[in-house]
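Engineer: this is a predicted model, with the sequence first.
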Amino acid sequence: MSDQIIVTTGIYDAIKDTLRRKKVSLEEEKRLTAELRKAKQVRRRDLPTDIVTVDRKVTLKDHTLNFEHEYIFVPSIKEKLKKNKHSILSDIALAVVGYRVGDVIEWPFRDGERKIEILKVESWEG
């Protein structure tokens, strides 16, 4: 698993803002704060294509609940759950943002710890 997340400065700032506004659980806040401390910030054009970020279609396997699902991560203002477009600041996105294909993340969701694996990351133009 990657020992640091890789995010654009914009995503880094958006996560920091989410933490400031207390939009996450205490456990998530601790985890995100620790990840941001060691995160590598890059320009959008320097972000590897296999990293989970905004405007990417991501296939995840939830090992805890035993299912696979495809998510499209978009800016918060473009979230449309009926069209499977999830905000990059949604619970599931915050758990995997900055990680890459093959990473397995143990994440403290509000309903309990879950183990999520990133199977595929594709560019998405909406």
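Structural biologist: Now that the structure is in, tell me what you want to look at. No experiment lies behind these values; they were computed from the predicted model shown.

Engineer: please make it C-alpha for all contacts and neighbour counts, starting now.
Structural biologist: Will do.

Engineer: quick one: the longest strand anywhere in the chain to chain centroid distance?
Structural biologist: As assigned by DSSP state E, the longest strand anywhere in the chain is strand 112-123. Strand 112-123 sits 9 Å away from the centroid of its parent chain (Cα atoms, centre = their mean, to the nearest Å).

Engineer: with stretch 20-28 instead?
Structural biologist: The answer for stretch 20-28 is 15 Å, by Cα atoms, centre = their mean.

Engineer: gap between the two ends of that stretch?
Structural biologist: 13 Å (Cα to Cα, to the nearest Å).

Engineer: try this one side by side with the last:
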Amino acid sequence: MKPIVKESDYSTIKNIINNLTPAQKTKEVGQLMNELELAKKVPDKKIPKDVIQLNSYFEVEVGTPAQIIKMTMVIPKNADLAQHKISLFSPLSVALIGFREGASVDWVLPGGLRKLKILKVTNQVQQELVAK
């Protein structure tokens, strides 16, 4: 399964990574760069609505017994776990970016190999359309 990334997210993420100091380029940043290079890049208007991208709210089932995690993926400076906002450089974000609702991903997280099942994805565009 190949991740899907919209062109504007790809540019934004690459710019953030390019401006990091060598000390800030963690293992997760390297993994994210690899995932981005493998990803199918699509025009913003053609990204499916159920794909996890920057500013996506998502619910994911992790491990056995299942734990449900509800987060919004944001750029690092906006990360705030108290508000359920997780950095795109976190291991969980690196594992999920570009994958669709309903997908399962096996990924090594800090606690070891975990199966991640994406239960729900909501993107800002969808929320704005509902609000109008």
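Structural biologist: That came through fine. Worth saying up front: this structure is predicted, and the values here are computed from it rather than measured.

Engineer: what's the TM-score here?
Structural biologist: Overlay of the two chains. TM-score (TM-score structural alignment, normalised by the length of the first structure): 0.77; 120 aligned residues with a Cα RMSD of 2.7 Å.

Engineer: buried ones in the longest strand of the first structure?
Structural biologist: Residues of strand 112-123 of the first structure classed as buried: 114-121, 123 (neighbour count, 16 or more other Cα atoms under 10 Å).

Engineer: so what touches the helix or strand where residue 129 of the second structure lies?
Structural biologist: Using DSSP states H and E, residue 129 of the second structure falls within helix 124-131. In this structure, residues lying in contact with helix 124-131 of the second structure by Cα atoms under 8 Å, 6 or more residues apart in numbering are 49, 55-56.

Engineer: which residues in the second structure does the longest strand of the first structure align to?
Structural biologist: Taken onto the second structure by TM-score structural alignment, strand 112-123 of the first structure occupies residues 112-123 there.

Engineer: not counting its neighbours along the chain, what's nearest the one residue sitting closest to the centre of the second structure?
Structural biologist: Per Cα atoms, centre = their mean, the C-alpha nearest to the average position across the second structure is that of residue 97, at 3.0 Å. Closest residue to residue 97 of the second structure apart from its sequence neighbours, by Cα to Cα, 6 or more residues apart in numbering: residue 52 at 5.2 Å.

Engineer: identify the residues contacting the one you found.
Structural biologist: 58, 96-101, 121, 123.

Engineer: for these, which one is nearest residue 81 of the second structure?
Structural biologist: residue 58 (14.0 Å; Cα to Cα).

Engineer: do you know how far the equivalent of the closest one over in the first structure is from residue 96 of the first structure?
Structural biologist: Alignment note (TM-score structural alignment): residue 58 of the second structure maps to residue 58 of the first structure. Separation of residue 58 of the first structure from residue 96 of the first structure (Cα to Cα): 10 Å.

Engineer: which neighbours do those two share?
Structural biologist: 52, 118.

Engineer: contacts for stretch 5-22 of the second structure next, please.
Structural biologist: Contacts of stretch 5-22 of the second structure (Cα under 8 Å, 6+ apart): 25, 29, 33, 36, 39-44, 46-47, 53-54, 97-98.

Engineer: could you list the buried residues of it?
Structural biologist: 5-7, 9-10, 13, 17.

Engineer: show me where the first structure has helices.
Structural biologist: 9-20, 26-38, 91-96 (DSSP state H).

Engineer: re the thing from before, tell me the contacts of the residue nearest to the centre of the second structure?
Structural biologist: So residue 97 of the second structure contacts 3, 5, 51-54, 88 (Cα under 8 Å, 6+ apart).
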